[in-house]
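Q: sharing a sequence plus its predicted fold:
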Amino acid sequence: MPASVAPVGYVYTFTPNAGDQDGDQLVFSISNKPAWAIFNASSGVLGGTAGPGDVGTWANIVISVSDGSLSTALPAFNIIVVSPGGDGSAAVIWQPSDGLVGERIFALAIDHGNSQNVYAGSYGGGVFKSTNGGRSWGAVNVGLNNTSVYALAIDPGNSQIIYA
């Protein structure tokens, strides 16, 4: 899913993952596009920089794609534009890492004993593990080829055991 927060003055970008097994040209469309954003119908990229007048929730945004015969759409999502704080306030802005590009993640689990150990369950890719808080990832899929993982749990008695 796209990022749900867009701080004023920072570039927001979302690129959907889409492909056509027959190689047909894909055309994207959007409904409820935020006024501050630009949408590319060829790539599906939604991006822009919100200004102070854009603070608030931009709701029920839907990106669709069609190959001329079939079409599908992402679930509706919201983007909340937030204003940076003034003196005496603090803000944290999440920045994506280079890890798990192209994977659709449905579950996360963080090792209670070592928060740098993070597990991610993916659609069709099985389970991935990061030992550096999510900066890099490796597959931990012994015998789990093409497996979709929708839930993860770490054994409280032995953090080396993961239930998927």
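A: That came in fine, so what should we check first? What you see is a predicted model; the values in this text were computed from it and never measured.

Q: make it CA atoms for all contacts and neighbour counts henceforth
A: Will do.

Q: how about residue 122, nearest residue that isn't a chain neighbour?
A: If you skip the residues right next to it in sequence, residue 122 has residue 105 as its closest partner in space, 4.3 Å away by CA to CA, 6 or more residues apart in numbering.

Q: the one you found: how many residues sit nearby?
A: Applying the criterion other CA atoms under 10 Å, we find 20 residues in the vicinity of residue 105.

Q: here's the one I want to compare it with:
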Amino acid sequence: MKIADLLGGVVGFVVDTAEMVVDRARRQIAWLRKPGSLLKVLCAFLAFCSFTAGLAAYSAEQRARELGDRIVVISTQCDTDKQQLQQDVQDRDARLAQIADNLRAEAEKLKALRAESAAALAGLADDLAKAETDAKAWRLRYDKRPKTCQAALEVLDEACSGQGGF
């Protein structure tokens, strides 16, 4: 068998099929042109309903696709926002932890300073108590001085009147 014969057979089949489809379409058109058939009205009504339903389904599908696309965009934005917020929370927690560490260190310094201050105050109180005791003891000795010592101090006061307080 030659390729030309095979190709001729395929072309013949396609031509015969096309003639059959065109002939069938001519007969349907001729039938539709005849007036007064209830079946034709019913077919036209069903065709119109099918066409309307098809348009409605197409419109609904387009809306569903648009909504699906919007959902994908919104979901992506939500994920991005969520990650950003989580990062912000982690950064804030890190800053708060650093601040808490600084406050703890300052509190320890303050405790040490308070302890040092309390020790200094206690030492000062002891020194003050010793000074008061020494002052009382000196005052007692001063008040019990002999008369000759008191007279010498009065002479010294007169001789050094600018100095005073002997």
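A: Sure thing, it's come through. Remember, it's a predicted structure, so these values are computed and weren't measured experimentally.

Q: any idea what the TM-score is?
A: Overlay of the two chains. TM-score (TM-score structural alignment, normalised by the length of structure 1): 0.12; 36 aligned residues with a CA RMSD of 5.4 Å.

Q: ok, back up a step: the residue nearest to residue 122 of structure 1 contacts residue 126, doesn't it?
A: No. Here residue 105 of structure 1 does not reach residue 126: they are 9.6 Å apart, not a contact under CA atoms under 8 Å.

Q: any chance you could map the helices in structure 2?
A: 3-33, 38-143, 147-159 (DSSP state H).

Q: save the ones you listed as CSV, and put in mean neighbour count too.
A: Converted to CSV, those look like this (neighbours: other CA atoms under 10 Å):
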stretch, mean neighbour count
helix 3-33, 11
helix 38-143, 12
helix 147-159, 12
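
Q: how many neighbouring residues does residue 58 of structure 1 have?
A: Residue 58 of structure 1 has 17 nearby residues by other CA under 10 Å.

Q: in the strand or helix carrying it, what counts as buried?
A: Per DSSP states H and E: residue 58 of structure 1 is located in strand 56-66. Neighbour counts over strand 56-66 of structure 1 (16 or more other CA atoms under 10 Å) mark 58, 61-66 as buried.

Q: tell me which of the residues you listed is nearest to residue 11 of structure 1?
A: Closest approach to residue 11 of structure 1 among those (CA to CA): residue 58, at 15.7 Å.

Q: isn't the closest one right up against residue 82?
A: No. When contacts are counted by CA under 8 Å, residue 58 of structure 1 is not listed as touching residue 82 (11.2 Å).

Q: hang on, the earlier thing: now distance to residue 11 of structure 1 too, for the buried residues of strand 56-66 of structure 1, in JSON lines please.
A: JSON lines is the format used below for these (distance: CA to CA, whole Å):
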{"residue": "58", "distance to residue 11 of structure 1": "16"}
{"residue": "61", "distance to residue 11 of structure 1": "18"}
{"residue": "62", "distance to residue 11 of structure 1": "20"}
{"residue": "63", "distance to residue 11 of structure 1": "19"}
{"residue": "64", "distance to residue 11 of structure 1": "22"}
{"residue": "65", "distance to residue 11 of structure 1": "24"}
{"residue": "66", "distance to residue 11 of structure 1": "27"}
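
Q: from those, pick the one nearest residue 73 of structure 1.
A: The closest of the buried residues of strand 56-66 of structure 1, once distances to residue 73 of structure 1 are taken by CA to CA, is residue 64, at 4.0 Å.

Q: now that closest one, nearest residue through space, not along the chain?
A: residue 73 (4.0 Å).

Q: ditto for residue 30 of structure 1
A: residue 63 (4.5 Å).

Q: roughly how far does the one you found sit from residue 106 of structure 1?
A: 19 Å (CA to CA, to the nearest Å).

Q: same question for residue 56 of structure 1.
A: With CA to CA as the criterion, residue 56 of structure 1 and residue 106 of structure 1 are 27 Å apart.

Q: tell me which residue is most central in structure 2.
A: By CA atoms, centre = their mean, structure 2 has its centre lying nearest to residue 85, at 2.4 Å.

Q: residues contacting the residue nearest to residue 64 of structure 1?
A: Taking CA atoms under 8 Å, 6 or more residues apart in numbering, we find residue 73 of structure 1 in contact with 62-65.

Q: go with 10 Å
A: 28-30, 62-66 (CA atoms under 10 Å, 6 or more residues apart in numbering).

Q: now those as JSON lines including distance to residue 120 of structure 1?
A: Shown next, in JSON lines, are those (distance: CA to CA, whole Å):
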{"residue": "28", "distance to residue 120 of structure 1": "29"}
{"residue": "29", "distance to residue 120 of structure 1": "30"}
{"residue": "30", "distance to residue 120 of structure 1": "29"}
{"residue": "62", "distance to residue 120 of structure 1": "26"}
{"residue": "63", "distance to residue 120 of structure 1": "25"}
{"residue": "64", "distance to residue 120 of structure 1": "26"}
{"residue": "65", "distance to residue 120 of structure 1": "27"}
{"residue": "66", "distance to residue 120 of structure 1": "30"}
